[in-house]
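Student: Please find the sequence and the predicted model below.
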Amino acid sequence: MKTTGIGAVLALLCCAPAMAQQADTWRDPGSGIEFVRIGKGCFQMGTDAPNKFVRGEKPLPPMPNEAPRHEVCVDGFWMGKLEVTRAQWQKVMQGSAANVELPQRPATHVTREDALRFIERLNAQGGGKRFRLPTEAEWEYACRAGASEEPLPQTLEDARKVLAPIAWYDTTTHGSADTRDVATLAPNAWGLHDMLGNVLEWVQDTYLENGYAQHARHNPKVTQGGERYVLRGGSFKSEWWNTRCGARLFGVPGDPSWVTGLRVVREADRK
């Protein structure tokens, strides 16, 4: 059986197209958060591929919450180049976070309510720019960075070779009880670091297992439900099969998980 070379798998799992885009960046002067401009576009969200990466000898059906595979189009936006760091959290929240050590590590123990309060303060200090959490579709679009497919590693060794250059996850952190400094591994093709691994990232959408069946084609966002919210990207404690652009997890309001942080979107300027 023909197999995909590791180089090609890395390029696609890391979501890199053949040609990386030239990053157009902007830094918020108050918080120091840097953003990368993400142009509008369409992509295939989700997967219908057999689930070959979970434990077991035989491929399983696709993950139910990642189906059906469907076309989604998003407008342009500015994505945080990095996960929000502890130093940035302190600057915006004015000392309200308990964990102030290792300032270039991602902010952790961030509840959904914490994330929304952070963004509220960021907007109050933002000089007219508007900030928010990404939608789930925007997050996956930015993570894939132009790749049409996300190949699934066939073995643990394949996953290790694919993920080690780009993601802090359970294998590369060797069972550590903490994150790593942001931007210490390679970015994806659009210049975004740690889209996979390090901390799980809140997005706007309510988590529904069948949420994709309810998506609009243009700028979809699931808002009904409300008891659980989507988390994306995997963390430093995640297994390799959850450290993918397409993997969907969830958190509940009020839960300050030690593996949960955030990445912020700046809305495009209105013309």
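Tutor: Perfect, thanks for sending it. Residues are numbered from 1 along each chain as shown.
Student: From now on I want contacts and neighbour counts done on CA atoms only, so please keep to that.
Tutor: Noted.
Student: is it true that residue 149 touches residue 10?
Tutor: No. In this structure, residue 149 is not within contact of residue 10 by Cα atoms under 8 Å, at 11.5 Å.
Student: Same drill for these two, tell me which one is more crowded.
Tutor: Between residue 149 and residue 10, counted using other Cα atoms under 10 Å, the more crowded position is residue 10 (23 against 16).
Student: OK, contacts around that one?
Tutor: By Cα atoms under 8 Å, 6 or more residues apart in numbering, the contact list for residue 10 reads 162, 163.
Student: again, 7 Å this time
Tutor: residue 162 (Cα atoms under 7 Å, 6 or more residues apart in numbering).
Student: Against which helices or strands is the helix ranked longest in the chain packed?
Tutor: Using DSSP state H to define each element, the chain has its longest helix at helix 112-124. Judged by 3 or more Cα pairs under 7 Å, 6 or more residues apart in numbering; DSSP states H and E, helix 112-124 is in contact with helix 86-93, strand 131-132.
Student: right, so of these, which gets closest to residue 109?
Tutor: The minimum distance between residue 109 and the helices and strands packed on helix 112-124 falls on helix 86-93, with 10.9 Å, by Cα to Cα.
Student: my read is residue 254 is in a strand, agree?
Tutor: No. Assigned with DSSP: H, G, I helix; E, B strand; the rest coil, residue 254 falls outside any strand and is coil.
Student: Take this one as well and set it beside the first:
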Amino acid sequence: MNSMTFVSLFLLLVCLGCTSSSQQRHTSDPSDAVAVCHVGVIPSRFARVQQDSLVRKRGADDANMVLIEAGTFQMGSVSFPDAQPIHEVSLRSFYMDEHEVTNAQYAQFVKETGYVTVAEQPLDPKEFPGVDPAVLVPGSAVFTPNNDISGLDQPLQWWTYVPGANWMHPEGPDSSIKGKESHPVTHLAYQDAAAYAKWAGKRLPTEAEWEYAAKAGKHTTEPYYWGNDKKEDGKWLANIFQGKFPASNTLEDGFETTAPVGSFPPNAWGLYDMEGNVWEWCSDFYRADAYSLNDSKANPTGPKDSYDPQEPGLVKRVQRGGSFLCNDAYCERYKAGSRGKGEVNSPTNNVGFRCVKDID
């Protein structure tokens, strides 16, 4: 299942998206592109976070981690059917990386372990009878702006499978992460993120942990985790898509693709990029009905299996937070309480992760 799964999915036109609810699929409602977009009050996001109010810890990968203290919150959103019903969840304390795992951090992991990601692995033509062997080469999907589209329900109009694209070569074999060491690592399948977390002595967050940390003590119906507006004092509060999707990004926030971690203000608990930049893998299997099935109000870990009515044959995990491709006209799944989803073996250049660590 590794790279072969991804290529086969792509060939079957089911792979990709900005991962709103799926890092890759079509949806009948483009404003809720779950499929293609990856388908306490905070008075000012630009106010300095009181560093003495944050308890920090270094992970085995030397990453700063923030103590997320135990608490209870209302999980979900009235704006998205698969994020209902809103329900009360209680969580024990845990540590969370203050930002997404970077290229430099992932490079250290690969250096020490020799790990090979899904996008780099060779494919066996015997696994794909009838498919041109020339197509069956390691690679990954890269967002490609397109001004000539027939609608927002066909994500392959702006996604291209690029041979040689992987975490070290985000746009293809001629590209590099040199100079982008502080950008979030991308082109990772779920198992690639989980492998790093295990090496670092951590794990991937549950979606309940992720949402609790993103809300940072707020019980709100505001559209964004920080409040009502996408900008403050004329400055964008997250790395998302400005302009006409997918044709032209006006780059008002300063970034065409990923931004260095910490480029935008942290939330009240000192966590960066909890909306925008890259989608983040969570450990939960994705089910559209997960919240109605949930019978645990304390430290939930999600359903026991995956089921997406749009694509029932694919195994998906939850992704959270949106990416640099999300905006209100196309992919709203970066908004507060919303859920993304992604096929576990389908990496793209707008998906990454951060880790959490249990408290001994």
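Tutor: Thanks, I have it. Worth saying up front: this structure is predicted, and the values here are computed from it rather than measured.
Student: how many neighbours does the nearest residue to residue 249 of the second structure once chain neighbours are set aside have?
Tutor: Nearest non-adjacent residue to residue 249 of the second structure, counting by Cα to Cα, 6 or more residues apart in numbering: residue 243, 4.9 Å away. Residue 243 of the second structure is flanked by 13 other residues according to other Cα under 10 Å.
Student: Repeat that for residue 8 of the second structure.
Tutor: Using other Cα under 10 Å, residue 8 of the second structure has 18 neighbouring residues.
Student: Quick one: map it onto the first structure.
Tutor: Using TM-score structural alignment, residue 8 of the second structure lacks an equivalent in the first structure.
Student: State the helix or strand in which residue 8 of the second structure lies.
Tutor: helix 2-11 (DSSP states H and E).
Student: Return the angle between stretch directions for that helix and helix 190-199.
Tutor: Angle of helix 2-11 of the second structure versus helix 190-199, following axes from the mean of the first three to the mean of the last three Cα atoms, to 10 degrees, is 150 degrees.
Student: Show me how far helix 2-11 of the second structure is from its chain's centre.
Tutor: 19 Å (Cα atoms, centre = their mean, to the nearest Å).
Student: same thing with stretch 192-200 of the second structure?
Tutor: From the chain centre to the centre of stretch 192-200 of the second structure is a distance of 15 Å (Cα atoms, centre = their mean).
Student: buried ones in it?
Tutor: Under the neighbour-count criterion of 16 or more other Cα atoms under 10 Å, stretch 192-200 of the second structure has 192, 193, 194, 195, 196, 197, 200 buried.
Student: equivalent range in the first structure for it?
Tutor: Alignment of stretch 192-200 of the second structure against the first structure: residues 114-122, by TM-score structural alignment.
Student: now what about the matching stretch, what contacts it?
Tutor: 92, 93, 131, 132, 262.
Student: From what I see, the first one and residue 31 are in contact.
Tutor: Yes. A contact is recorded between residue 92 of the first structure and residue 31 when judged using Cα atoms under 7 Å, the distance being 6.1 Å.
Student: Can you show me the helices along the stretch 201-350 of the second structure?
Tutor: According to DSSP state H, counting those that start in this stretch, the stretch 201-350 of the second structure carries its helices in the segments 207-215, 290-293.
Student: oh, I was asking about the stretch 51-200 of the second structure
Tutor: Using DSSP H, counting those that start in this stretch, helices in the stretch 51-200 of the second structure cover 103-113, 190-199.
Student: For residue 75 of the second structure, find the nearest of those.
Tutor: Within the helices of the stretch 51-200 of the second structure, the stretch nearest residue 75 of the second structure is helix 190-199; the backing value is 23.5 Å (Cα to Cα).
Student: where's the closest one relative to the chain centroid, distance-wise?
Tutor: Centre-to-centre, helix 190-199 of the second structure and its host chain are 14 Å apart (Cα atoms, centre = their mean).
Student: what's the answer for stretch 203-218 of the second structure, then?
Tutor: How far stretch 203-218 of the second structure lies from its chain's middle: 13 Å, per Cα atoms, centre = their mean.
Student: what does stretch 62-77 of the second structure give?
Tutor: Distance, centroid of stretch 62-77 of the second structure to centroid of chain: 17 Å (Cα atoms, centre = their mean).
Student: Kindly report the same for stretch 105-112 of the second structure.
Tutor: 20 Å.
Student: Check stretch 178-196 of the second structure too.
Tutor: With Cα atoms, centre = their mean as the basis, stretch 178-196 of the second structure stands 11 Å off its chain's centre.
Student: What is the end-to-end distance of that stretch?
Tutor: End-to-end distance for stretch 178-196 of the second structure: 21 Å, by Cα to Cα, to the nearest Å.
Student: mind listing what's buried in that stretch?
Tutor: Of all the residues in stretch 178-196 of the second structure, those buried under the rule 16+ other Cα under 10 Å are 181-190, 192-196.
Student: How about stretch 66-82 of the second structure?
Tutor: Applying 16+ other Cα under 10 Å to stretch 66-82 of the second structure flags 66, 67, 68, 73, 74, 75, 76, 77, 79, 80, 82 as buried.
Student: That's all I had, so thanks and see you.
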